[in-house]
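J.: got a sequence here, can you build the structure:
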Amino acid sequence: MGDLERISLHVHDKISALQRMLDLSAAELPQQKIKKLGQELLVLGRLMEEFEHCVDQQKEQLKHLKDLEKFFQVNVEVVQQMKDNIPAHIPHRKGPVSGNDAVMNQNQAETVKRPSRTVVKEMEYVTVPEFESIPQYMRGRVTYDQLNVVVDSFNTALTAKYKILSQSLKTLNNHSRKLQERFKNQETKDTKGWYFIVEDDIREFTQTKVDKRFQGMLNMLRHCQRLRELRGGGLVRYALS
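T.: As a prediction, the model looks like this:
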């Protein structure tokens, strides 16, 4: 039983007792009864003060609960908005560069210039700030997610190409042997040290449509320094930057 309910019952009992005393007022009350009546009224007055104090406390608690309800409602809306707007592609975060990291990055750069046939570096997703830095005339109606879908297609074609290049001829079927020969014929002294693909690789290994819109997105990736073009022999090669 709460304090408010307990005090309410107590007040009710006192009022009932006083009512019974008043009902006897028609008869002459002895002095002792009059004194008792005064004491009961005094106790009732204190109970009423305590009752009012409890009511004020309950009002404060109710106000506090309403404020909490508003606070949690706002947080629920914020969390829901975050949930509804989680990007499909989350770029990897680059940590701070220490002295050892700088040496490591230099070694990694040298590794890129001398790529192995088994480990292929992939293009990183475009970040939101990078996407927003692309001029509007270049972006057009392309969305952030659509641009990173092209990044996925590029990585798929790149990985498939260099997987075939890393295999020996005897492990390949006729189609893969022809592809391997084509890949090697596309290499020149200018492509040495670079991972690259051409448009035919996108058509071969992905479902991406190679059209003007796709070309526009390649330009956007070049603007974000994700790739560079290596031209020669009438062929445009798209290499990782």
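J.: please count neighbours and contacts with C-alpha atoms only from this point.
T.: Noted.
J.: just give me the residue closest to the centre of this structure.
T.: Ile86 (4.4 Å; C-alpha atoms, centre = their mean).
J.: how is that one assigned, secondary-structure-wise?
T.: coil (DSSP: H, G, I helix; E, B strand; the rest coil).
J.: distance of it from Thr191?
T.: For Ile86, the distance to Thr191 equals 38 Å [C-alpha to C-alpha, to the nearest Å].
J.: same deal with Glu181?
T.: Noted for Glu181: a distance of 16 Å to Thr191, by C-alpha to C-alpha.
J.: higher neighbour count, those two?
T.: Legend: neighbour count by other C-alpha atoms under 10 Å for Glu181 and Thr191, higher for Thr191 (16 against 13).
J.: where's the more buried one, which helix or strand?
T.: Using DSSP states H and E, Thr191 sits in no helix or strand.
J.: what helix or strand is Thr118 located in?
T.: Under the assignment given by DSSP H and E, Thr118 is not contained in any helix or strand.
J.: so which bits of stretch 11-21 are buried?
T.: Within stretch 11-21, the residues that qualify as buried by neighbour count (16 or more other C-alpha atoms under 10 Å) are 11, 14, 18, 21.
J.: tell me who's in contact with the first one.
T.: Contact criterion C-alpha atoms under 8 Å, 6 or more residues apart in numbering gives 44, 47-48 as the residues in contact with Val11.
J.: how about the third one?
T.: If you count contacts by C-alpha under 8 Å, 6+ apart, Leu18 has them with 37, 40-41.
J.: same thing with the second one?
T.: Neighbour list for Lys14: 40, 44 [criterion: C-alpha under 8 Å, 6+ apart].
J.: confirm it sits in a strand?
T.: No - assigned with three-state DSSP, Lys14 falls outside any strand and is helix.
J.: sorry, back to before: can you put the contacts of Val11 in TSV and add neighbour count?
T.: TSV is the format used below for the contacts of Val11 (neighbours: other C-alpha atoms under 10 Å):
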residue	neighbour count
Leu44	19
Leu47	17
Met48	16
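J.: let's see this one next, to set against the first:
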Amino acid sequence: MASSVLEDLCLHINTKISTIKKILQLRNIGQESSLKSMLSKIGYEMFFLNELLNKMEMELQGQEKLKNLLKELQKSAGTDQKEARYLCKNIPPHLPKPTASCVTGLMVKSGEQTKVTEPEPAKKSTKEPRFIKEAALITMEEFKNVPAYMRGRLTYDQINAVVQDINKTVVNKYKILHQPPKSMNAAVRNLYHRFLEAETKDTKGKFFIVEADIKEFTQLKVDKRFHSILNILRHCQRLREIRGSQLVRYVIC
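T.: Modelled structure (predicted):
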């Protein structure tokens, strides 16, 4: 029994001695000039790894919040769908029917007789509103399928915000092009002629804008981030480019 206790004591002492030797060896390594650069590199890698882990943790937290939000939306959509199905199956059989004709004229009494004066038919406008093509917003599914190298740190909302600014530019531009030139002031007429000069045979019948149009109608900065979003919009087939005469034309798909 005493022998077993003595062996355990010897093992414990030997372990402590081994630990002290390792500590002394590590301290000596830090003092050797040939190993200082390696230790410095290891320290830098450890710092970089720690930063990467912090970013991953923040990304996971963001994804967790997004997942919870999507669950709530899914639950809400399911409830709305059930209510819609119930309403479709339980339509009241005696709904009020619209009258065959609605008298909107003026009622003028003359003695005991009442005359109905029908209004004159409204004059139909000879000019119909012209169609202006706009780019559809990016869906969440499309956003997820964009390659990571192309997406970078851009968010779903940032991309669709640019799509909305592009649509705003297209609408404002083609509203001017659809106006009769005689009704324009000098500033608008200058824009009108600039729009016409940017057109080519390749853009005939298409809706397009250039960077100058974006600067004219929005506060959007035409910078590196903007061009990264344009790459994503081309990838998602919202835009395509037509180049010529030192000008890039962004055509709405």
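J.: return the member of the contacts of Val11 of the first structure nearest to Gly234 of the first structure.
T.: For these, the closest approach to Gly234 of the first structure (C-alpha to C-alpha) belongs to Met48, at 98.7 Å.
J.: what do we get in the second structure for that closest one?
T.: Matched across to the second structure, Met48 of the first structure finds no residue, judged by TM-score structural alignment.
J.: aligned to Arg226 of the first structure, what sits in the second structure?
T.: So Arg226 of the first structure corresponds to Arg238, using TM-score structural alignment.
J.: please name the nearest non-neighbouring residue to its match.
T.: Closest residue in space to Arg238 of the second structure, ignoring its immediate chain neighbours: Cys253 at 5.2 Å, by C-alpha to C-alpha, 6 or more residues apart in numbering.
J.: quick one: that neighbour from Lys71 of the second structure, how far?
T.: 33 Å.
J.: now Gly78 of the second structure
T.: Counting by C-alpha to C-alpha, the gap from Gly78 of the second structure to Lys71 of the second structure is 10 Å.
J.: other SSEs contacting the helix or strand hosting Gln63 of the second structure?
T.: Under the criterion of DSSP H and E, Gln63 of the second structure resides in helix 33-89. If contacts are counted by 3 or more C-alpha pairs under 8 Å, 6 or more residues apart in numbering; DSSP states H and E, helix 33-89 of the second structure sits against helix 2-31.
J.: tell me, stretch 46-60 of the second structure lands on which residues of the first structure?
T.: Under TM-score structural alignment, there's no match for stretch 46-60 of the second structure.
J.: list the buried ones in stretch 13-28 of the second structure?
T.: Buried-residue list, stretch 13-28 of the second structure, by 16+ other C-alpha under 10 Å: empty.
J.: same check on stretch 217-234 of the first structure?
T.: Buried, per 16+ other C-alpha under 10 Å, within stretch 217-234 of the first structure: 217-224, 226-230.
J.: which of those residues fall in strands?
T.: The members of those that map onto strands under DSSP state E are 227-230.
J.: which pair in those spans the largest distance?
T.: Maximum distance among these (C-alpha to C-alpha): 9.8 Å, for Leu227 and Leu230.
J.: Arg153 of the second structure maps to what in the first structure?
T.: Checking TM-score structural alignment: Arg153 of the second structure goes with Arg141.
J.: repeat that for Asn167 of the second structure.
T.: Using TM-score structural alignment, Asn167 of the second structure pairs with Asn155 in the first structure.
J.: its match against Met123, yeah?
T.: Yes - between Asn155 of the first structure and Met123 there is a contact under C-alpha atoms under 8 Å: 6.3 Å.
J.: shared neighbours, the two?
T.: Joint contacts of Asn155 of the first structure and Met123 (C-alpha under 8 Å, 6+ apart) do not exist.
J.: so between those two, which is more surrounded?
T.: Taking other C-alpha under 10 Å, Asn155 of the first structure and Met123 do not tie; Asn155 has more neighbours (21 against 18).
J.: what about the match of Asn167 of the second structure, distance to Glu124 of the first structure?
T.: Applying C-alpha to C-alpha, the value for Asn155 of the first structure to Glu124 of the first structure is 9 Å.
J.: can you check His64 of the first structure too?
T.: For His64 of the first structure, the distance to Glu124 of the first structure - C-alpha to C-alpha - is 49 Å.
J.: for these two, indicate the residue with more neighbours.
T.: Glu124 (15 against 11).
J.: hang on, the earlier thing: contacts only, for the residue nearest to Arg238 of the second structure.
T.: Cys253 of the second structure neighbours (C-alpha under 8 Å, 6+ apart): 135, 237-240.
J.: if we use 10 Å, what do you get?
T.: Taking C-alpha atoms under 10 Å, 6 or more residues apart in numbering as the criterion, Cys253 of the second structure is in contact with 133-136, 206-208, 233-234, 236-240.
J.: how about Ile13 of the second structure?
T.: 7, 19.
J.: cool, and Cys224 of the first structure?
T.: 126-127, 130-131, 133-134, 218, 241.
J.: can you pull out the strands in the first structure?
T.: 196-197, 227-232, 235-240.
J.: what's the burial count for the equivalent of Glu134 of the second structure over in the first structure?
T.: Using TM-score structural alignment as the criterion, Glu134 of the second structure maps onto Glu122 of the first structure. Glu122 of the first structure sits with 16 neighbouring residues when counted by other C-alpha under 10 Å.
J.: and for the one 4 residues further on?
T.: For Val126 of the first structure, the number of neighbouring residues by other C-alpha under 10 Å comes to 22.
J.: my guess is it contacts Leu147, does it?
T.: Yes - between Val126 of the first structure and Leu147 there is a contact at 7.8 Å, judged by C-alpha atoms under 10 Å.
J.: now do the shared contacts for those two.
T.: Common neighbours of Val126 of the first structure and Leu147 (criterion: C-alpha under 10 Å, 6+ apart): 220-221.
J.: quick check: the closest residue to Asn148 of the first structure other than its chain neighbours vs Gln225 of the first structure, distance?
T.: Of all residues not flanking Asn148 of the first structure in the chain, Tyr125 sits nearest, at 5.9 Å (C-alpha to C-alpha, 6+ apart). Applying C-alpha to C-alpha, the value for Tyr125 of the first structure to Gln225 of the first structure is 11 Å.
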